Every structure is written in structure tokens, then in C-alpha cells.
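**Student:** what's the 3D shape of this:
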Amino acid sequence: MSITATLQPLILLIISSLILMTGHGLSGILLPVRLATDNISLPVSGFILSMYSFGFLLGATVAKRILKQIGQVRTFAMCGSLTATAILLMGLRDDMFIWALMRGLMGFCIACACVTLDSWFGSVSTEENRGRILGINQVVILSAITLGQFALLIAPPTESTLFVLCGILFSLSITPLVFVSHYEPSIEQTPHLPLRQLFALSPLGVVTGFLCGMLYSSMVNLLPLYASSEHITGLRLSLFMGAAMVGGIVLQFPIGYLSDRFERRKVILGCCLLLSLTTIALPVTVTTGQFGAMLICSAFTMGIIACLYPLSISETFDQAQKGQLLSVLSGLLGIYAAGAMIAPYTATVAMQHQGEVAVFGFMLAIELLLIGFTLYRMRVAPPIAVEAQETFVMHTPNMIYEELDPRTAYRETSPDFEHAMSKFEKLAAEHPNNAIAFVRAISAAHPDWAAMLAEKAAQFPDIDTVLLFRALTMLNSELAVDIASRLAQGTPEQAEALVDWLLDKEPENALTLLANIAFIAQEQQAKVVDALAQSSPEKIQAFSQEYVDSMTENLASLRAPDREEVNIEHCVTGLLDSVTAAAPEQMKQVAAIVDEGVGDWMTEQNESETKKE
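**Tutor:** Take a look at the predicted model:
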């Protein structure tokens, strides 16, 4: 994808995200302040504020279905208009039942808008830059929310002016996207991962995500109520909440750095211990009138809470297989939203009986619970080597980023690629050979697509695998091993046809290609060894060496949880059994090759796993 084709829609998407989240930031502080000003009872206020997370959870669940039915442009336009309608109705009516419904509608629309933007960002990003785009977008979002909170200075919250301003911002957020290409990338539904299975993967990750939702929702929704009770209003209130948002941005960098260099559970524990101290200190600085210290405590408290969500994702990713990562993201978002839904109402019940300062006691109890559970998990479960941990990636709480997280499997969704695959599918159904010629032409223009094209083409049983392999490797010979490996994942008949051709024609790197195919398609192992025993028995040992090298290289490239799913003993036994049946006189030499190659690799792995920070 050209730089212009990436930058133009990217800038427009960022502008739209900036406007939308500025309105979101203003509404986030306006509603609690208005509830406090109108002397609405604390439990009713907590219930209304909780409805946002309920709507958000519902929206995150159904957003992709809506996208598939009506597309991105209409989905985002619907979200912008409905969110504007909701906030305007709240400004016109003081009915708390209507406020609760409209607050839930806002959560629903913000979730759908986030999914839409995520898929849109994904369609204009590449595998190399999507991590940077994710980081830039999150900084933009948190900055916009911070900016929106300062809009509270424009007019008193008792008037309708700020509600109208929110409605204008939500409506304006649609405008930049009108100028984005109306290309609609294909939307894939994220596979569902049951809660029990997610908890089994990482109990600490799930509990951290849930409790983070409770803490974050308490800070965002109830801190303005507490501030109003302490007569913190106007600019001081905007600075107070703005400092919290700034902390949510800034602290992700040092905590992410520590998370990648120390055992993750220790980082979570350290964050919780520090968080409990700042939670105690924050109300003290408020009551003593130390405004500067109050801003620092607010920034540290919110900053650490905001870091717990990406820490919970990374902790769970450490235990999950590559194919489960999207499901983990989706599941943790739901768990986080459930915690965020429970907290405001629960905390306001305590605040009604103990005073507004009870919100900090509520938060401290949650933090102590997380400290205790972290210590328990550190005692009962062995640590993961730092080298085997997933990298920390900044994630804004209560936002949806599936397409952009660089740790998940990349799916090319650019307009050119989607158009090429659509044309290929039609040709593959009607004229398979013409489809291969088309793929060859596409790979000539886009060499980086060659392996992905091979993987997609392998899904069509009528495609001539040998002809496709030759067409792709003629122009991209350096990718021959990757292309052969992708094709071997097709039907057994396709893998067998490629093996037959390699054995017959014996291209320059035939043994390397055969070894990779035999590792991926284990049923081809005996066929290769038997054919070599009949035609070139002297090559059996060389093939065995290539097979062991391929196996160890493939295993080394896998994430630790994915590596555990590979049955190394089965792979080795299959090779030895094949050699025993076809060339027993070479069994001793092959066994020595296997023992040396696998033994050295296992030794390196054991040494790596025993390393501690």
C-alpha cells in the first residue's frame, strides 16, 4: 500500500476519532457533575453511570454483526447520530429513567464506533506499522478525552449548552469519514472463548481485568461526584480529572518497560501496592488543600489503574496460543466491562452510608483483593521465563483494538488485496489455471503477498498445487520454503502432489522443501523416506538432518504456548519408524542425527526457561 493511500485515510480517521472522543470526554465529566448539582441520590447516580458499561458490553458483542450487514460508513454514521441524540435528550429532560436509557445507548454506540474505527484502521495499516498506528490512536483518544473535560469551563453544567456542544461534536465526528474511501473490508466474527476456558488459561489475567474495570469505572464516574462534594469545581475540577487522564497515558510507558523485563506477576503486584498507597493519599491531599500533590496523586492513581488492563491482556496472552489471541482480547473486554458495570452502583451504595470519601475505601478493598490474589497465584503457579513473555502493548481501557494489536495474527484487508482475492475466487471456481496466472501477476506486483496468496489458494482443492508453487517461486525464489509450507496446509492430495513433484524434479533446495512439508504434513513423512530409499538412499541422512533443522527452527519461532501443542516425540518417532521400515541399515546414523539436533535444542530451551530476571 502506498504512503498516500495509507496517510490520507489515516489522518481522516484520526480526526474523526479525535472529535468523537472529545465529545465522549466532555460527556464523561458533565453527567456526574450534573447529577451531583441536581442532588440526585447516589445510588440512582451510580445506576445511571453504570448503564454506559452495560451498553458498551452489548455494543461490543453485536458490533461486527452490524458492520457486516450495513457496512462501516453507515454504522459509524448511525453511532454518531444516535450518540448525539442521546446526549441532547439528556440535556432536554431531567427524567432519570430517560437518562439511564440514553446513557446505555451512548455506551452501545461508542462500542460500535470503536469497532468500526478499529476495522477501518486495520484496513489502511500494514503488518509493520499497525502497532505504531495503535499507539498513536490511543494517545489521540486519551488526549481528546482530556481536552473534552476542559470544555466544562465553557458553561455551567446546569445549563443545556454543554449538552448541545457534546451533540455537535458527536455529529461532527461523522464528517471526516465521508471523505474516506467507501471501500468496505471483509469483517470476520471473533471466535468465542468460554469464560471457563479463559479463566483456565490465566486466572490472574481474568481477575485483574475484572477488578481493573471496577477501579477504572469508579475513578472515571465517581471521582467527579467526590470532587463536587469537596467543592472542587470549574478549572480545578478539569485539572483534577485532566491529570488523571494524563497519568493514564504517561505511566503506560514506564510500566510497559518494566513489564517486558521482569516477571509479569511481580509487576502487577508492584503496581497494586503502589496503587493502594496513592488511593489512600489522594483524599488526604484533597482535604488538606494541597492542590499540586492532589494532581500528582490523581495522575498516579488513574495511570496505574489504566495500566492494569493491558497488563491483564499480556498476562493472559502469555498462556494463550496464537489462534486464541483475538478471542482472549474479546473475552477480557467483556470481563472488564462487567466489572465496570458493577462498580459505580455498588460504590455509590457505600458512599450513601459512609460519605463520598467511601469511594476510596471501595477502591482500596478491590486493590487489596487483587494483591492477595496475585500473591496466591505466585505461590501456586510456576513463573514464566521473562524471555517467553509476550510484549506489553498499550491498551486504552474501555476501548476495542483487535485488528491493530501487533501480537495477534495479521490479516491483510487492504482494498487492493481484497479485490485481488475476490477476483481470484471467481477465477478459481471457473478457470483454475487462469486463477494461477492471475496470482502470478499479483505476486509480481506485490512480492510481500506471495505467501498469503499461497495460503488462500491452498483452500481451493481444484487448484493445481504444483503449478501454483512454480508460478509463485519463479518470481519469489527466496520465499520457496514459506510458500511450500503454506501449500502443505491445504488438502492431503495437494501436499502429496507437491511432494511427488519435488521428488521427481529434484530442484536445488528439494530436501529442504520436503523436510518442511513433512514436518507440517506428517502423513507425507513415510512417503518421502520410502521414495528416497528407492531412488537415492544416500540422501536419507541429509533429509533427516534437514527435517530436524526444520523442526527445531519451526519450534523456536513459535510462542511458548503454541510450542507446547506440538508433539515432538510423535514427530521424531515418525521419522525413525519411517527410516526403520525403508532403510534399516541407516537407522543408527539417523538416530544419531536426531539425538544431536533435538538434544541440543532441548538443552537450549531448558537453559532459557531456567533463567530468571
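
**Student:** use CA for all of it now, contacts and neighbours both
**Tutor:** Will do.

**Student:** so which strand or helix has Met399?
**Tutor:** Met399 is part of no helix or strand, with elements assigned from DSSP states H and E.

**Student:** ok, the residue lying closest to it once chain neighbours are set aside - contacts?
**Tutor:** Nearest residue to Met399, sequence neighbours excluded (C-alpha to C-alpha, 6 or more residues apart in numbering): Cys114, at 6.6 Å. Going by C-alpha atoms under 8 Å, 6 or more residues apart in numbering, Cys114 touches 399-401.

**Student:** Tell me how far Gly209 lies from Ile14.
**Tutor:** 27 Å (C-alpha to C-alpha, to the nearest Å).

**Student:** One more sequence to fold, the one below, so I can look at both together:
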Amino acid sequence: MSQSPSSVSRFSIASPLAGGALHAVGSGLFHTLLPLRLVQTGHNADAVGLVVMAEGAGFLVGCIASVKLVRSVGEVRAYAAFSASSAVLILALGANPSLAAIMAIQSVVGFANAGQAVIIESWLNAMVPNEGRGKTLTLYVLVLGLFYGLGQLLGREVDPGGQAMLMITAAFYALALVPVTAIWVGEPQLRAPVGIHVFRAFRTSPLGTLACLMTGLVSSTFSSIGPLYGLGLGFTQDRIVILMAAVQLGALFLQFPLGYLSDRLDRRAMMLWLAVVLAVVCAAFLLVDGQTPFWLLLVLFSVFGGIAEIFYPLGVAHANDRAKPSEFVVLSSNLLLIWALGGTFGPLVAAAGVERLGPSSFFWYAMALTLVFAAFAIWRRALEPKVAMRDEFVAYPQTSPVLYEWAHREDGEPAGDEPAGDEQAPSAEDGEKDK
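**Tutor:** Predicted coordinates for the structure are as follows:
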């Protein structure tokens, strides 16, 4: 039997948060330096795209399938297995395996990352009372973002092609076990994993669904292959690492004031104008070269990260504006999977462009996507100029579907009691909401 939230000290959430923070440090270091490592070991941009795609695919599968493994062995054992497997597999990259082997390794690491997020968030679900969920979610977002950025900055003096980068990453992945295995809150009940229902999400909110997909195609893609852009322009490793950290911190801190505005403005209009601003920022990047002042680069990277990332939580909030409360968990979980689809295939396309057309091709790609999104937003506004807001903006991290189960718990009723997946078929009326 699991303990009730009221019987768990509020300081107990420090343990899962510490585990998540340690894992985020290792992840920030690894994902920033991995593209540089692959280039140093003789791989081209196409190979980088394939490796990132493999990890994204593993993460997507993990969001859906890891729950069964957690249920079968328990959360502490599953977390230990995921963390240890990630650490060992990261160290295996030191043998300089073939591209196919690297892709296989990264797909398993992606699966494990999703499984660890499922467990951390299910523990927070068990620990946090209803009245503390909003503050806890904000704290969770800040902890993951700040420590991921810290991990990026650790890479300034680390040789991407050496063993130290892998050892430091593996060490943080293993250290993430310590605080997590030191707690016990019973075994919170995990719901059946949601299935992928892209068309259901699109029927509920076409623009919200497209916003989440675009975040994966643009923001998540740049987080994965951005170092290739810096290499193409001749930036030093130190500059690349700092600029990628600026993207992360811009994404972390800009979404709170922009989210505040979105609760007071028409979200559809706000996403339209943000898309226009993002297209202008992408156009400014086309003028960047090795002689551009570093302070200006910091501003551009920060603004790009902040605006590109905000479309995901805005898309979730906009979709929930059009959904019944009982649909929030399933809808939001599917929007996460749609984001993951964009983050899986976006790097493959963008990396191919960088390989054949040069580093600036990414921003042509991003500008084209944002302009298409803006045109779609104009069309949707023409069909429905006024939007009735129902859901407040929440700065959701892109971690696992479990997050939405506890973030939307209301009136003391667990979100897990809501119908999941195919158990709730959309009505004809639901499909007309956004028309």
C-alpha cells in the first residue's frame, strides 16, 4: 500500500528532485558534446541526425512501454535498472563502435530516460497533496532546466572525443540512483500507458497539436544538432557550449512571463505573433558569421530558445481550452508523444540540410516551419476569432505522460481514475469544437 500524500513530509520531494537534477546534469553534458564527439570520430552530420533520431525513437517507445516494466519489478528496481543501464551504455561508446551500434545504444538510453521520468513523476504524484501540485510542478521545471544548463556548462573544458566526457556522464547517471533509492513512498499505482491518437488530438485542437509538433521539429531539433551549427561557423567549443546553455536558459526563463501573458490574451493570436517573431529571429541568424559579437549571439540564442520552446506549453494549454476536464490527461499525454515524434524526425531532416547546404540551412528550415504555422494560425483565427479560455498556462517539461496525471488532479480525485486511451471515444460534438 502506498502512503498518502498527507503522510509524507514535504521535504521528501527533495529525493526524487535530487535524482532528476543529477540525471539532468549528465544529460546536459552528454547531449551538448555528443554531436562534437561524433564529428571528431569521423562521422558526418547525417550520422549525427541518425543517432539523435534513434534516441528520440527510444524515448517515444519508453513513454508508452516502460510502465509495464515498472509495474512488473517495482519502481525502485526499475529506476536502478534504467540508471545503471544508461551509465554502462554511455561508457560503451568509449570503444568507438559502429554507427549502427551507436544508434542501438542511444535508442536504449532514450527508452531508459523516459522510464526514469515516469518513475520520478509517479513518486511526485504520490508525495504531493493537491494544493501543492502547482508549486511542485514549477519547482520541477526549474530544477530540470537549471541543472541541465549546468551540465552543458561543465562541457566547456571537456574533450568531446575523450573518455572523460563519457565517464562524467556515466557518473552523474549512476549518482542519480543515490537519492532515489534512499526513499520509500510505497508503490504508487501507474495507469495503463496511453496510446498514440494523433487524429483525436488534432480534432480537438488543430493549432495546439501543430504547436507541439513544431516545438519538436524546431526547438528540440536545435537542442540536439545546434553544436553542428557552431562548428560550421568555426566557433570554439567553449563558445558552442555557452551558446547552447543560453538556448536552454532562455527556454527556461522566457516561458514564465510569456505564459503569464497567454492567460490574459487570446492564445491563438499570441502564438501567431510569436511565430512571426521567431521567423524574424531565424532571419537574423542567417546574417550571423564568425565575426558576429558574442553578446549579440547570446541574445539571439536566448531569444530563439525561449520563443521556440514556448509553443509546446502554449499548445497544451490551447488544446486543453477546448477539451473537457476528463480529457486533459489523455489529450496532454498524446501531445507529448506528438512533440516526441517531431523531436525524432526533425534532427534527421535538419542534419541532412546542414551536411549538404551548410549550417545556416537549419534556420531556413526553422523559418519555413514557423511561417507555415503562422499561416495556419491566421486561417484558424478566421474560422473562430474568439477563444474561450478554460485552462491556465503551465510550464510543462517534456518528460513523460505521467506528469499530466498528477498535474491535473482536481478536487481530491486522482487523474488516474479518468478513462485512458481507447476507453474514451471522441464524440461528434468534440470534433467540432475547434471549427
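
**Student:** For the two chains, what TM-score is obtained?
**Tutor:** TM-score of the superposed chains, computed with TM-score structural alignment, normalised by the length of the second structure, equals 0.90; 416 aligned residues with a C-alpha RMSD of 2.2 Å.

**Student:** circling back to that earlier point, tell me which of the contacts of Cys114 of the first structure persist in the second structure.
**Tutor:** Compared against the second structure with both residues aligned by TM-score structural alignment, their matches' C-alpha atoms under 8 Å, the contacts of Cys114 of the first structure retain Met399.

**Student:** Of the contacts of Cys114 of the first structure, which is the nearest to Arg103 of the first structure?
**Tutor:** Checking the contacts of Cys114 of the first structure against Arg103 of the first structure by C-alpha to C-alpha gives Met399 as the nearest, at 16.7 Å.

**Student:** Among Gly209 and Ile14 of the first structure, which residue is more densely surrounded?
**Tutor:** Gly209 (30 against 21; other C-alpha atoms under 10 Å).

**Student:** so what corresponds to that one in the second structure?
**Tutor:** Per TM-score structural alignment, the equivalent position to Gly209 of the first structure in the second structure is Cys212.

**Student:** out of the contacts of Cys114 of the first structure, who has the most neighbours?
**Tutor:** Most neighbours among these, by other C-alpha under 10 Å: Ile400, with 24 neighbours.

**Student:** I'd guessed the match of Gly209 of the first structure sits against Val316; true?
**Tutor:** Yes: using C-alpha atoms under 8 Å, Cys212 of the second structure is in contact with Val316, at 7.4 Å.

**Student:** Look up the average distance of the helix or strand that contains Leu142 of the first structure to its aligned counterpart in the second structure.
**Tutor:** Leu142 of the first structure belongs to helix 130-150 when assigned by DSSP H and E. Once fitted to the second structure, helix 130-150 of the first structure is off its aligned match by 0.7 Å on average (mean C-alpha distance after the TM-score superposition for the first structure).

**Student:** and the helix or strand following that helix, which stretch of the second structure?
**Tutor:** Sequence order places helix 161-172 as the next helix or strand after helix 130-150 of the first structure, per DSSP H and E. Using TM-score structural alignment, helix 161-172 of the first structure lines up with residues 164-175 of the second structure.

**Student:** roughly how far is that stretch from the heart of the chain?
**Tutor:** 21 Å (C-alpha atoms, centre = their mean, to the nearest Å).

**Student:** got the contact list for Val139 of the first structure?
**Tutor:** Contacts of Val139 of the first structure (C-alpha under 8 Å, 6+ apart): Ile249.
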